[in-house]
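Enquirer: Okay, here's the prediction I keep looking at, along with the sequence it came from:
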Amino acid sequence: MASSIPMVNNDNAIYYCLLFVSLISTFVVRLLIKTYTNLGSPIRHPPSPPALPIIGHLHLVGAAFPKSFQTLARCYGPLMQLRTGSSTFVVASSASTAKEIFKAHDHKFHSRFEMGPTDYNIYKGTGFVTGPYGDYWKFMKKLCITELFAGSQFDRFNRIREQEITNLLKSLMECARKGEICDLKVELETLTNNLICKMAMSKRFSNKDDEAKKMRKMVSEIMKAGAKLGVNEVFGVLKKFDLFGHGKKLQEALWEYDGVMEQIMKDYEESMVDGGENEEKDVMYILLQTYRNTDAEVKLTRTQIKHFILELFMASIDTESAAIQFAMAELINHPNVFKKLRDEIQSIVGSSRRLIKESDVPNLPYLQAIVKESLRLHAPSPIINRECTKDCKINGFDIKAKTKVLINTYAIMRDPDKWHDPDVYIPDRFFVDSTGQFDQSEMEMQRHDFSYLPFGGGRRVCPGLVHAYVLMHTTIGALVQCFDWKVKDGGKIDINIANGFSGAMAPPLLCYPITRINPF
């Protein structure tokens, strides 16, 4: 009997110990449930690949971001979360997801965030293209669609376009006469740069090609320094240190540009005071008129005007010229498509030496299809950035306010669920087989379901897309009409995009122009 008492006490001790642990566990679990219930349901983030310390997913992203994001999306879905160093992004890679962002939740994604080296940008926070949604952006968008790029201004731009395309053709004909090779990439960048110079500030650049070259060099230096500095953004605290001096170079280039622009603005203001009100208005003239208007809805600053002009130049070098380069590269690489387009142009223009005009474009459906197919494969902006302003759900996942979102139009316009043979250059995909006519209804459907987004979507769609379409059609048509093209070394043109977020063509576009028709 005596020996059994300790055993009973030991069992009781174990029982009470287990009861105590059970009670504490229940209390803790109930406390945790109550805590999370009060905080709301757990956040459901988009799927994400396994990350490494510090660099995050940088090891999974190749030099050309659009293609790398496309590859990752095939594994992790049309909405995924990526971290590159200190920056976290949500990447959208399908038409249905883009539709959610650009249509269903457009009012929550109408802001953009500034990418790249903002710490060294003297114009930080004053952008229109890169700026957040607000009074300034709405005011400038209204100004663009009512005065800067519409009405009589658009007619004026047409005259400038015709003159600059003529200058391009004459330059190429001189190369052909000498039997010299040309870099069509450089020629097209010169075309778009001169266009912007004369559209924006014709008073300064109307007959000064050397001045236009200086402006282009200045803007190129800004873009080059910014691109190099952008690498620092990936490495967290290191972006605060200008380790390689790129930040200093960027600021120097920006201040040089700022000084030139300030003098140009003063020259304009002097002419306006001297009775130049009846002069033909260009973009700078209209902006300064708005700046001087005390009754304007939003008071423009000189810094905002300078930044707006800089954004025009950067857009021309990085997008418009690149779009035409890719289209010409595809045509040269596909001689059967090239011949079919030339035959169409000849059927409309005739055998005379008359140069193709903008008014001919509606009667050239194959040219329209070629432009659209080129933009599908080589979008001017293969990555579109947005910033979420309010909490919302996309594809069932929680997207919090301030989230940086990247819409991968490169992947969307190469989606095999939306496009047959998506990586193959097929302009005829935009035609109705039975009639051979351009399928406008098909294009409208693709826009409606957001599978075709060469110039973005939603209320932040590119305001210069009409100008870009006109320039592409007339320039490509003229280059096909007037020249045969022979590639250096007799091969095909290497079509690759540059590193980073850009949609620019990486290698030079070296070829021999052979004059076929001289309209001059």
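Expert: Alright, I've got the coordinates.

Enquirer: When you work out contacts or count neighbours from here on, use the C-alpha atoms and nothing else.
Expert: Will do.

Enquirer: Flag every buried residue along stretch 169-187.
Expert: Judged by neighbour count (16 or more other Cα atoms under 10 Å), stretch 169-187 contains these buried residues: 169, 172-173, 175-176, 181-182, 184-185, 187.

Enquirer: Structure two is appended below for comparative analysis:
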Amino acid sequence: MVASTPDDAREILQRHDDACSGRLVPDIISELKYPEAAVLWMPPNDTWRTIRKSLNIYLTNHQKLDYLNDLRQNVVEGMLEFLRESARKKVAVDIGKLAFGVSLNKISNTFLSKDVTSYNSDEIESFKMAVETAMEVQGKFNIADIFLVLKPLDPENIPEGFVDERLKHRELKLPRFGDVLDSFLDYSQDNEPKFNLNHIKALLVDLFIAGTDTVSNTITWTMTELLLNPDMLLRVLRGEVSQTLGQEGKVEESIVLDLPYLQAVIKETVRLHFAAPLFVATTKA
């Protein structure tokens, strides 16, 4: 069934939303550590609504994002220092690896208040390979088509140590971090069993995977397109960016609002190069 008109779309997305909002779940999802907590494939039930509410309150909330801005800004400063040091040493920089590392540390600081890697570490490449494999595997609908060769690098192992470490930290009554993980743990105490530790761990896996691979891919393609189109590169760098930042300007998230041409370049890059495979919308209904 194809909804190709506004009326048809309204009929499906509004009037019959519950009946049409399910999706076929790939066989591989049953092999996850927490298949019942995989929010991406969860039907729109009470548990799904509880998890969605937690994301709205603690992740996409402007007040929370502003509160954690300094942590994310430290990641940007660390990236700039790495680039300056590489330039002084005349060492080539792998943009894809750097973008992945920055994305990884931005997410880890938002959730865990810490960096999880350094930009010249071989761990970045290993984790990047594991994430790309996870993205590919979850796109397959027949488990017979899958051959997992990166079991030791399984991204699902990421949250275990961090969550357990934070729980021990809280048991010792040590000062709180006030990050997203703390908020999730507080929220789970009031909303079990709809939102428990398994849901938190599964969410961390989903968000680490989605927030690293897609962002780094987009940055890599954007830089590639700019290098292939030097006129656009000059307009972005010598035009918008230089004028907005000045000679010693501080790079902050808020300046993106003052860079409409760069925004247009990124949007066009996303249009030309999808950050992740687009699944055909399907449902059991």
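Expert: Looks like it came in fine. Only a predicted model underlies this, so the values are computations on that prediction, with no experimental measurement involved.

Enquirer: ok, back up a step: turn the buried residues of stretch 169-187 of structure 1 into JSON lines, including distance to Thr84 of structure 1.
Expert: Output for those, formatted as JSON lines (distance: Cα to Cα, whole Å):
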{"residue": "Leu169", "distance to Thr84 of structure 1": "44"}
{"residue": "Leu172", "distance to Thr84 of structure 1": "44"}
{"residue": "Met173", "distance to Thr84 of structure 1": "47"}
{"residue": "Cys175", "distance to Thr84 of structure 1": "46"}
{"residue": "Ala176", "distance to Thr84 of structure 1": "47"}
{"residue": "Ile181", "distance to Thr84 of structure 1": "41"}
{"residue": "Cys182", "distance to Thr84 of structure 1": "39"}
{"residue": "Leu184", "distance to Thr84 of structure 1": "35"}
{"residue": "Lys185", "distance to Thr84 of structure 1": "32"}
{"residue": "Glu187", "distance to Thr84 of structure 1": "36"}
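
Enquirer: and which of those residues is nearest to Phe65 of structure 1?
Expert: Nearest to Phe65 of structure 1 out of these is Lys185 (Cα to Cα; 21.9 Å).

Enquirer: how much space between the most centrally placed residue in structure 1 and Leu406 of structure 1?
Expert: When Cα atoms, centre = their mean is applied to structure 1, the residue found nearest the centroid is Ser381 (2.6 Å). Look at Ser381 of structure 1 and Leu406 of structure 1: by Cα to Cα, to the nearest Å, they are 11 Å apart.

Enquirer: cool, Glu164 of structure 1 as well?
Expert: Separation of Glu164 of structure 1 from Leu406 of structure 1 (Cα to Cα): 35 Å.

Enquirer: before we move on, what about Asp11 of structure 1?
Expert: Per Cα to Cα, Asp11 of structure 1 is found 63 Å from Leu406 of structure 1.

Enquirer: and Val480 of structure 1, how many neighbours does it have?
Expert: Residues lying near Val480 of structure 1 (other Cα atoms under 10 Å) number 21.

Enquirer: List the single closest residue to it in space, sequence neighbours excluded.
Expert: Take Val480 of structure 1 and drop its neighbours on the chain: the residue closest to it by Cα to Cα, 6 or more residues apart in numbering is Arg342, 6.2 Å away.

Enquirer: Ala281 of structure 2 now?
Expert: Nearest to Ala281 of structure 2 is Arg23, by Cα to Cα, 6+ apart, at 7.2 Å.

Enquirer: and the one you found, what does it touch?
Expert: Applying Cα atoms under 8 Å, 6 or more residues apart in numbering to Arg23 of structure 2 gives the contacts 41, 43, 281-284.

Enquirer: same thing but 10 Å
Expert: 40-44, 280-285 (Cα atoms under 10 Å, 6 or more residues apart in numbering).
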